[in-house]
Every structure is written in structure tokens, then in C-alpha cells.
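Peer 1: Next come a sequence and a model predicted from it.
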Amino acid sequence: MAAYTIDRDPSEGSPRLGAMTFHPGPESVSRARRWFRKFIAPYDPACSVEDCVLMISELVTNAIRYGQADEPWLVRVEWFRDGTSLRVEVHNPGLPANVRLRRPDATDAHGRGLLLVDSIADSWHAGPSRFGGTAVSFLMADVWPS
């Protein structure tokens, strides 16, 4: 069984609402979906939680598939209140330069993850992670009142 953790930032006024870390295994995708649903619910976001869960699922899958490190590593998922928006970040030890939006053919079995994120989220970004490696994030706007 893969090890995992969940934490919330106890600091009053912190924009981080929660975080999860997982070993890079296929069971981590379903855990990320399940736990995000559970831990975002008390914040009552005015966006589709299921859309967020779909995007998290795609980004965690990509993190597991493309993350690379010589030593054992973890996938980290964090979510933040960013003004009236919800920002979700997925971190892995892969190279930021390898993240790219693809336009797969109908017969391609893979390559639609970022395309889904691009079509659902208000915006998304990929770049260096503050933990080392890559962070891919998405933003859902107007989730909470100002």
C-alpha cells in the first residue's frame, strides 16, 4: 500500500486550504480525487467540484507518468484560495520543459490531459516547482465572494 499524507495549513489567514502527498502509483489518482472532494467540501466552492476532480485526476496521472527522479519521490497536490479564485497545483520531479499542450488525433490513446484542463479551467500554468521539478496548476475564477 502506498504511503500518503494530508494536511491543512493551520495558520490563520493562510491562503492554502489543503495539501496531499502520494507515492507515484496508480492508486494515488483515485485517492487524490476522493480526498479533494472531502477536504474542499467545507469551503463550499461555487464551481464544479467534479470539474476540479477531473482536472486533478489528469494532472496527477501526468505527474506519475512523467515525473522522474533517481531516488524515491512523491506527487504533491495543494489547493489555495487566491482572492475569489481556487488554485490547484500538482508537483512532481519532472522537467518543466516537458509539459506541453498536445492536440492528439482521435485514435491516440493518450495526450488529452492538458487539453481537458485547458478547456475547463479559467487558466493554467506549468513551470518550476518550489519543491524542485515541475508544478502544473489550474485556476477556477469567481469561486468565492470577494
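Peer 2: It's in.
Peer 1: Only C-alpha atoms from now on, for both contacts and neighbour counts.
Peer 2: Noted.
Peer 1: Just confirm residue 106 is within a helix.
Peer 2: No - applying DSSP: H, G, I helix; E, B strand; the rest coil, one finds residue 106 to be coil, outside a helix.
Peer 1: From residue 65, how far off is it?
Peer 2: Distance from residue 106 to residue 65, counting by Cα to Cα, to the nearest Å: 21 Å.
Peer 1: Residue 8 now?
Peer 2: Applying Cα to Cα to residue 8 and residue 65 gives a distance of 26 Å.
Peer 1: ok, now residue 99?
Peer 2: 12 Å.
Peer 1: higher neighbour count, these two?
Peer 2: residue 99 (18 against 14; other Cα atoms under 10 Å).
Peer 1: here comes the other one, which I'd like you to weigh against the first:
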Amino acid sequence: MIVPHLLTAPTPTARLVGGMLLPPVPEAAGRARWELAMLLKELRSWYDPSDCLLMLSELVSNAVKHANFDGFWVIHVACWCDGDMFRVEVYNPGTGKPAVQSPGPDDTNGRGLLLVEASSHSWGTASTSEGTMVWFSVRLPEDS
């Protein structure tokens, strides 16, 4: 895993446990899922990472679709542990503020952040000097 640089820990006790740099292409979501699955296997080999993989896939896909940035750029992903909390941050150079949508029953888009909201312990967005960061956190259960 490549660890992005110039990051600020979300809490004073959080430790950076992994990260990645991804090209802004649709296939990046699959690569991100694979990388995160490998990291979570190292951290908690018995943990089912399905929700984390889905949420990361949504955030990376949103970055690819909505960043609207001309020129060369990459998606930065940072992963943090703080006790039993695991946090994933996705950075892109876009300046938009992601928000939960209210899609209709026939809409084919607009459910990604609803999934993140429903599946995470907490989530949020922040503007950074480099663009936008969207994050989610989950509680990792202790060893079984």
C-alpha cells in the first residue's frame, strides 16, 4: 500500500495504518476494494469487510464521477485506527460538497451516500487545501 503524505490525524491517538493512490478511472473502485480487503485482513483476519468495501467503492466512484478537475490528479485514500475505530478518508481535488440525496424509486443514481450513512458508525465531509475529503468510520470488533 502507498501511504498518502501531508495528512493530519483525525484524532490525537489515531495511527495511520494504510493508504493508496488511485487514478481517477472507473476501475479505481475495484482496486480500492482489493487494497482495503488486504489491509483489513491484516488488521482483523476474521472480520467481514463487506460494508467497508462497499462504502469505499461508493466514495471512490463518487470522486471519479464528481471531482470535475482539469489536469492530472489522483485519488488519495488514507486508513486510520484509533482503538476499535477504523476510519477511511477519500481525497479528491474537487471543490463540491458531497451531500446525501433523496432519489426517487425510479432514479438510478443518488444512493451512494445513503449507503454510507446507513452502513457506517459515522461519516462526513471536509474541505481541504487540496480539495474535498469524504470519510467514514466503523467499529472493528475485538478478536473473536
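Peer 2: It's in. What you see is a predicted model, and the numbers here were worked out from it, not measured in a lab.
Peer 1: For residue 62 of the second structure, identify the helix or strand it belongs to.
Peer 2: Here residue 62 of the second structure sits within helix 50-66, counting by DSSP states H and E.
Peer 1: what about the residue at minimal distance from the centre of the first structure, distance to residue 74 of the first structure?
Peer 2: Against the mean C-alpha coordinate of the first structure, by Cα atoms, centre = their mean, the closest residue is residue 90 at 3.7 Å. Counting by Cα to Cα, the separation of residue 90 of the first structure from residue 74 of the first structure is 11 Å.
Peer 1: tell me the strands in the second structure, going along the chain?
Peer 2: For the second structure, strands defined by DSSP state E occupy the ranges 15-22, 75-82, 85-92, 122-128, 131-139.
Peer 1: Just confirm the residue nearest to the centre of the first structure contacts residue 61, I think it does.
Peer 2: No - between residue 90 of the first structure and residue 61 there is no contact, the gap being 10.1 Å when judged by Cα atoms under 8 Å.
Peer 1: Could you work out the end-to-end span of stretch 44-51 of the first structure for me?
Peer 2: With Cα to Cα, one end of stretch 44-51 of the first structure sits 14 Å from the other.
Peer 1: so how far is it from its chain's centroid?
Peer 2: Chain-centre distance of stretch 44-51 of the first structure: 14 Å, with Cα atoms, centre = their mean, to the nearest Å.
Peer 1: same thing with stretch 99-107 of the second structure?
Peer 2: 21 Å.
Peer 1: hmm, who's touching that stretch?
Peer 2: 109, 110, 111, 113, 114 (Cα atoms under 8 Å, 6 or more residues apart in numbering).
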